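S.K.: Okay, sequence plus prediction incoming.
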Amino acid sequence: MSFNKKITTKEFYNIELINVAEWYSQSRQTDRNKFNSLPFQVQLALRTNIKEIGKTYESFMEMKRDLLQSLGDKYVADGKTEEVEENGQKNVNVKEEFREEYQNELAECDKKLQEVLRDKTQVTITTFDMDSMYETLPDDCGLNMDDIEMLSFMDKVDDEEDENTTEGE
């Protein structure tokens, strides 16, 4: 059965892409067979789309790690940290006299990350007429309303034909 499949370039806020990638990862960890009730062509498209979205997710997470690591390294290099033993484990903490400064710089890092999350990214994905696809699912398919909402990123573009869109079966 065809669900009006299209390859299209859609624009998403980065926060949307991050949320979809995390939802998919958590869903697969909880139930590896969760998406088996979807038609095979939709399963393949979902996996392919997630790989495409994963590029933005991985880039964002790497950027976040680098930013926070750089901030931490700065405080260690400047001697603004101390090693503290808590519950038998050694931790590196910012010294009391530098905590406010550190918190301010951490807030600036968070501000930069939030700006990136509000930016948009274009992603080429396979889309479907998801309403038609949902009608074919059995009642006990294992998908809940949150899953259905998250899958909506794959819903076809309702606009007029876009030059970045290719139809297929």
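M.R.: Everything's here; your move. Please read all numbers here as calculations on a predicted model, not as lab measurements.
S.K.: drop to CA atoms for contacts and neighbour counts, all remaining ones
M.R.: Will do.
S.K.: counting contacts, what elements does the strand or helix carrying residue 18 pack onto?
M.R.: In the assignment (DSSP states H and E), residue 18 maps to helix 14-30. Helix 14-30 sits against helix 40-77, helix 99-118, with contacts defined as 3 or more C-alpha pairs under 8 Å, 6 or more residues apart in numbering; DSSP states H and E.
S.K.: for those, which one sits closest to residue 17?
M.R.: Distance to residue 17, taken as C-alpha to C-alpha, is lowest for helix 40-77 among the helices and strands packed on helix 14-30, at 6.1 Å.
S.K.: buried sites along the closest one?
M.R.: For helix 40-77, a neighbour-count test (16 or more other C-alpha atoms under 10 Å) marks 42, 45-46, 49-50, 52-54, 56-57, 60, 64, 67, 72, 75 as buried.
S.K.: adding another structure so you can compare the two:
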Amino acid sequence: MSPFTKTLLGLVCACLVVFGIYSKGYQDAYLKASHEKAQELLALNTKQEEERAATQKALNEVSKNWQAYSAESKAMSQRTIDKLRDDGISLSVQLADATVCNVTGSCRPVPNGRAELHQDTSRFFVEQAQRADEQVKALQQIVRRLQGEK
């Protein structure tokens, strides 16, 4: 083999060794960066899972309170109606003169144009109003919790 070929072959081998060392360093840096990124993602996922669990716990509490309210809503509305009746307050609706005539059987003008509601209808309206109030309160609790308030 000629000296030029030996030198050229040595130069090629040296270049391959340098390229191998460079590739190993690049691979090590890439693995280190990938590992650090995976650790960041794991920490972020853990934090998000903790926040989700706390939010879910609060939402479960709101749901539990809503279910308790729903179970006792009929009794609560009946107590409200009983209290109104004990206080001498009756629930009534304003009627047109023709309707007053049909409902009361008296076709004369009614001074206030009102007719008292049936007890079942009163209970229904009171129950729906109380239910709507409780729904608004529960939704406000959920919004506060989702916005991060306690």
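M.R.: Yep, it's here. Note that the structure is predicted; figures quoted are calculated from it, not measured.
S.K.: Any idea what the TM-score is?
M.R.: The TM-score (TM-score structural alignment, normalised by the length of structure 2) is 0.33; 75 aligned residues with a C-alpha RMSD of 4.2 Å.
S.K.: Give me the angle between the helix holding residue 18 of structure 1 and helix 99-118.
M.R.: Going by axes from the mean of the first three to the mean of the last three C-alpha atoms, to 10 degrees, helix 14-30 of structure 1 is angled at 90 degrees with respect to helix 99-118.
S.K.: which outside residues touch helix 14-30 of structure 1?
M.R.: Contact with helix 14-30 of structure 1 is made by 34, 50, 53-54, 56-57, 116-121, 150, as judged by C-alpha atoms under 8 Å, 6 or more residues apart in numbering.
S.K.: out of those, which one sits closest to residue 130 of structure 1?
M.R.: Nearest to residue 130 of structure 1 out of the contacts of helix 14-30 of structure 1 is residue 150 (C-alpha to C-alpha; 11.5 Å).
S.K.: Measure how buried that closest one is and give me the count.
M.R.: When counting by other C-alpha atoms under 10 Å, one arrives at 15 neighbours for residue 150 of structure 1.
S.K.: separation between the residue nearest to it when sequence neighbours are not counted and residue 49 of structure 1?
M.R.: Spatially, and ignoring its direct neighbours in sequence, residue 150 of structure 1 is nearest to residue 20 (6.4 Å; C-alpha to C-alpha, 6 or more residues apart in numbering). Note on residue 20 of structure 1: its distance to residue 49 of structure 1, by C-alpha to C-alpha, to the nearest Å, is 10 Å.
S.K.: and if you look at residue 59 of structure 1?
M.R.: Taking C-alpha to C-alpha, one finds residue 59 of structure 1 at 16 Å from residue 49 of structure 1.
S.K.: do residue 94 of structure 1 as well
M.R.: Taking C-alpha to C-alpha, one finds residue 94 of structure 1 at 41 Å from residue 49 of structure 1.
S.K.: Check residue 81 of structure 1 too.
M.R.: Going from residue 81 of structure 1 to residue 49 of structure 1 by C-alpha to C-alpha gives 43 Å.
S.K.: next one: residue 14 of structure 1
M.R.: Applying C-alpha to C-alpha to residue 14 of structure 1 and residue 49 of structure 1 gives a distance of 15 Å.
S.K.: So which bits of the host helix or strand of residue 133 of structure 1 are buried?
M.R.: Using DSSP H and E, residue 133 of structure 1 sits within helix 130-135. Under the neighbour-count criterion of 16+ other C-alpha under 10 Å, helix 130-135 of structure 1 has 130, 133 buried.
S.K.: And stretch 115-124 of structure 1, by the same measure?
M.R.: By 16+ other C-alpha under 10 Å, the buried positions in stretch 115-124 of structure 1 come out as 117, 121, 123.
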